[in-house]
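Asker: Sharing a sequence plus its predicted fold:
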Amino acid sequence: MKKGYYIFPCGYESTTKEYSGVLKKIDMQCTELRKYYDVDYKLIFEKKPKAKIVKVIRRLPWVSANRDYDRLIEEFDNPAFVYIRRVTADKCFIAFLRKIKEKYPNCKIIEEIYSYPYEADEYQRLIDKPNLWKDRYYRKQLKLYVDRLATYSDDKEIFGIKTINQMNGINVNSIPRIRRNEEKKETLDLIFVGYMQKHHGLERIIRGLRDYYNCDIQKRVVIAHLVGDGPETAFYRELTEKYNLSSKVIFHGKMYGEELDRIYDMCDIGISSLGFYKINIQVSSALKSREYLAKGMPMINGNPTDVFEQYDCDFYKEFPNNDSFIDIDSVVSWYSTLLEKYGTTEKLSIAIRQYALEHIDNSITIKPIRNYIGD
């Protein structure tokens, strides 16, 4: 069995909770890879600076993140492959890749570009611009050492490196399907779960609800449940208060495990990303859409999604990839049509869950990586 390492170079150890969703995804990827390879997972932290001035200095283009890459290489045991989740390229990271190739010339190095293009999303703040300049300079050297870039985009080459095109996957059976004791007739509950960033575009839902409730007649009471936190939370709260929607847009904060499952069970439709136009992404492979499918939940999205482009289904409603408001009335009508077709929420969720097993389970989506690594 081939030996491999999955490496996630991340921030400070004290910020691990910020990566909870990422770590969950990595765990699922490793679980699938371990069916075929001897895979060790290595989480390598950046050492937290003691002085604030160091936090500023570390962002300078010629200063590298303080991670102990040398210790990591010493722990390697003749790897056939190394799979690395993308990190801002810097001098020490390039040196790390070079040393792997020098010590293990036959080792295949795969770096996952989990979002591409990524500049507009990851380097929005002015304080992050030095990291952007750093990445632009050093990523030119990736092609000297990286054999393939794993991407969820359709690009065949990135930074002069051949790509492995794949879809984002999930371990479907690790996620409980939504359960409903009885059918609802008066309310329609929407749910968003995630880290609230600009590209999620939840203002489109909030403004859509404002227009919906400004009409004289509503087909059903529609409520949006927003679960999570993030830099856009304050903005979404301000809009909600401005439009007097406090009873229709519910902020639940961060939720996990059974508590989150209970919210899912009372909801009908998942809200995937609605603002990818802001970061120039045309086709989505967002993990959020996979989670909704595994839950057995229909969803709305603000741009094309890869799995729905490749495989037809009717439990996905797409809106334009721009800043237009979400037409809530059309969402209500679409969901009513789904229930008429499938009969009950239970039958609908079972059909969606089966679709997930057939198309976005990690056993399916990891195959391009396996094909490249080999047996």
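Answerer: All right, it came through fine.
Asker: Please make it C-alpha for all contacts and neighbour counts, starting now.
Answerer: Noted.
Asker: Now do the residue lying closest to Ile360 once chain neighbours are set aside against Thr16, distance only.
Answerer: Excluding its sequence neighbours, the residue lying closest to Ile360 (C-alpha to C-alpha, 6 or more residues apart in numbering) is Gly169, at 5.0 Å. Distance, Gly169 to Thr16, using C-alpha to C-alpha, to the nearest Å: 22 Å.
Asker: any idea how far Asp147 is from Leu293?
Answerer: To Asp147, Leu293 is 32 Å away according to C-alpha to C-alpha.
Asker: hold the first one in mind and look at this next one:
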Amino acid sequence: MKVLYVAIRGELSEGSGVLKKIIAQVDGLNNCGVNTKGMIFYTKDPDKISRQFHNNIIFHEIKYTHSFFQKTWYKNLILYNKIIQEIQKEEFDLLYFRYPKASSQLLRLVKQFPFKIIFEHQTKELDEIKQTQGNSNKEYWVEKYLAPYIFGYVKGFVAVTNEIKRYERKRYSYYNSRNKKESLVLGNGMDVEKLPLRKVPPYDKAKLELLFVGQIAPWHGVDRVIKGIASYKGSVNITFHIVGTGNELKNLINLSKKLELHDRVLFYEELSGEQLDKLFNKCHIAVAPLALYRKNLNESSALKTREYVARGIPFITSHNDPDIKMKSSIRNYILRVNDNNEPIDIEEIIQFTNRMYQIDGFENHFREFALRSIDMKIKMQRLKQFFEKCFIEEK
């Protein structure tokens, strides 16, 4: 079986968890016997990632020479022409596509290669568009009415949570109630061995260091932690380290200034390598998504959560995860809080930290769980089986 895996990104960065996941997926599929080529489109590459050598991955930069050509339809025309050319050149059996949202060019692609495409869904697309752009935006209405028509031409889909699978199942059957699509719930994975197990820092109950890492969006609820720090009146010295960029970053900076937390909430550009390792070794507790309700979700398969587990740092979260279930062997190392808009109770985090740092070797328990449950080798073996099921049935 020959597979082309396509992902459309904006700016590439060395610290991007999504980029690391895509590379690990392509490598993982090849390692378990699926002949896979990756195709990543991007608009900016400040870290020169596209010049680095990656086995089986093609990088395509989309350049704009004139403002007229920055229109979405023109960008999509370039993208999908390149995808079609690649499929025709190498005669791929299956196209695995990180779902890019609906467009007329995507419809052209699925019509040209009917039932050879599997989409990977990471979110409830309409709810996310509504959260970031509002439902009066043209993209929302194109997604609402064109996407179900596009889905009629694909073989099936992969969803990273059960909740997203149920959501997509309704959209896939909107025009195609008699044509049931193959589906798989597969939480995000990570190449665990490429992440160092952190060195657990000492904790003296006088100073608590918190950490958030990732692309910052409203549904991550980082503002809840900042507001919690502002409300906290206890004696423990709290420092919150926020690593990453995103549309929400400016709002968080303004919020921390408004609350006069400039010395307690620290912002960093995207870090990677030894710089990021040092910060993980310094911090006691990490912050996973805390406001998924803002995009109408109860479950998540966040990459940042998986990195926390792989590196061995306890964390707080407000949602369910298909892999990291609260009944699992690491349940005592996770603080579950309410998924709402209220400031996080810092005293509750302190009590959680006090309990955690009385346990010897919790970081090793995290690591063992990561290798057993979220490692990309395991994930890609399941994806391979799903491909084979779809491929055999198609034959």
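Answerer: Structure's in. What do you need? It should be emphasised that the depicted structure is a prediction, and the values quoted were computed from it without experimental measurement.
Asker: one step back: of Leu293 and Asp147 of structure 1, who's got more company?
Answerer: Set Leu293 of structure 1 next to Asp147 and count neighbours by other C-alpha atoms under 10 Å: Leu293 wins out with 29 against 17.
Asker: Secondary structure of the more buried one: a helix, I assume?
Answerer: Yes. The assignment for Leu293 of structure 1 by DSSP: H, G, I helix; E, B strand; the rest coil puts it in a helix.
Asker: element containing Ile107 of structure 2, please.
Answerer: Wrong residue type there; residue 107 of structure 2 is Leu, not Ile. Using DSSP states H and E, Leu107 of structure 2 sits in helix 104-112.
Asker: whereabouts in structure 1 does that helix align?
Answerer: With TM-score structural alignment applied, helix 104-112 of structure 2 matches the range 91-99 in structure 1.
Asker: Mind listing residues that contact that stretch?
Answerer: Contacting residues not belonging to stretch 91-99 of structure 1 are listed as Trp62, Val63, Ser64, Ala65, Tyr69, Asp70, Tyr138, Gln141, Leu142, Tyr145, Val146 [C-alpha atoms under 8 Å, 6 or more residues apart in numbering].
Asker: centre of the chain versus that stretch, how much separation?
Answerer: Taking C-alpha atoms, centre = their mean, to the nearest Å, the mean C-alpha location of stretch 91-99 of structure 1 is offset from the chain mean by 27 Å.
Asker: Just the ones in helices from the contacts of stretch 91-99 of structure 1, please.
Answerer: Secondary-structure check on the contacts of stretch 91-99 of structure 1 using DSSP state H: residues within helices are Tyr69, Asp70, Tyr138.
Asker: from the residues you listed, which single one is nearest Gln197 of structure 1?
Answerer: Distance to Gln197 of structure 1 across those (C-alpha to C-alpha) is lowest for Tyr138, with 26.7 Å.
Asker: The stretch 201-350 of structure 2: strands as residue ranges?
Answerer: Applying DSSP state E, counting those that start in this stretch to the stretch 201-350 of structure 2 gives strands spanning 207-213, 237-243, 265-268, 285-287, 315-317, 334-336.
Asker: superposed on structure 1, where does the second one end up, distance-wise?
Answerer: Its aligned residues in structure 1 lie a mean 1.0 Å from strand 237-243 of structure 2 after superposition (mean C-alpha distance after the TM-score superposition for structure 1).
Asker: which residues touch the residue nearest to Ile360 of structure 1?
Answerer: Neighbour list for Gly169 of structure 1: Leu287, Arg290, Ile360, Asp361, Asn362, Ile364, Thr365, Ile366 [criterion: C-alpha under 8 Å, 6+ apart].
Asker: next one: Lys254 of structure 1
Answerer: The neighbours of Lys254 of structure 1, taking C-alpha under 8 Å, 6+ apart as the test, are Val227, Gly228, Asp229.
Asker: Check the alignment and tell me where the first one lands in structure 2.
Answerer: Yep, that's Val227 of structure 1 we're talking about. In structure 2, Val227 of structure 1 lines up with Val243, judged by TM-score structural alignment.
Asker: what about that match, neighbour count?
Answerer: Neighbours of Val243 of structure 2 under the rule other C-alpha under 10 Å: 22.
Asker: how much space between it and Glu269 of structure 2?
Answerer: Here Val243 of structure 2 is placed at a distance of 6 Å from Glu269 of structure 2 (C-alpha to C-alpha).
Asker: How about Asn332 of structure 2?
Answerer: Separation of Asn332 of structure 2 from Glu269 of structure 2 (C-alpha to C-alpha) stands at 32 Å.
Asker: same question, Asn137 of structure 2
Answerer: Where Glu269 of structure 2 is concerned, Asn137 of structure 2 sits at a distance of 30 Å (C-alpha to C-alpha).
Asker: now do Gln105 of structure 2
Answerer: Applying C-alpha to C-alpha, the value for Gln105 of structure 2 to Glu269 of structure 2 is 35 Å.
Asker: same deal with Ala102 of structure 2?
Answerer: Going from Ala102 of structure 2 to Glu269 of structure 2 by C-alpha to C-alpha gives 32 Å.
Asker: Have a look at the two and say which one is more surrounded.
Answerer: Applying other C-alpha under 10 Å to Ala102 of structure 2 and Glu269 shows that Ala102 carries more neighbours, namely 22 against 10.
Asker: which residues in the stretch 1-150 of structure 1 form strands?
Answerer: Secondary structure of the stretch 1-150 of structure 1 (DSSP E, counting those that start in this stretch): strands at 3-9, 38-44, 81-85, 108-113, 148-151.
Asker: Which among those strands is found nearest to Val56 of structure 1?
Answerer: Val56 of structure 1 lies closest, by C-alpha to C-alpha, to one member of the strands of the stretch 1-150 of structure 1: strand 3-9, at 19.5 Å.
Asker: Which other helices and strands does the closest one contact?
Answerer: strand 38-44, strand 81-85 (3 or more C-alpha pairs under 8 Å, 6 or more residues apart in numbering; DSSP states H and E).
Asker: what stretch of structure 2 does it fall on?
Answerer: Here strand 3-9 of structure 1 aligns to structure 2 at residues 2-8, judged by TM-score structural alignment.
Asker: which residue in structure 1 lines up with Gln122 of structure 2?
Answerer: That one, Gln122 of structure 2, aligns with Tyr114 by TM-score structural alignment.
Asker: which non-adjacent residue is nearest its match?
Answerer: That would be Thr151: by C-alpha to C-alpha, 6+ apart, it lies 6.0 Å from Tyr114 of structure 1.
Asker: Trace that neighbour over to structure 2, please.
Answerer: In structure 2, the residue matched to Thr151 of structure 1 (TM-score structural alignment) is Ala159.
Asker: unless I'm mixing things up, that match is touching His121, no?
Answerer: Yes. Between Ala159 of structure 2 and His121 a contact is recorded at 4.9 Å, counting by C-alpha atoms under 8 Å.
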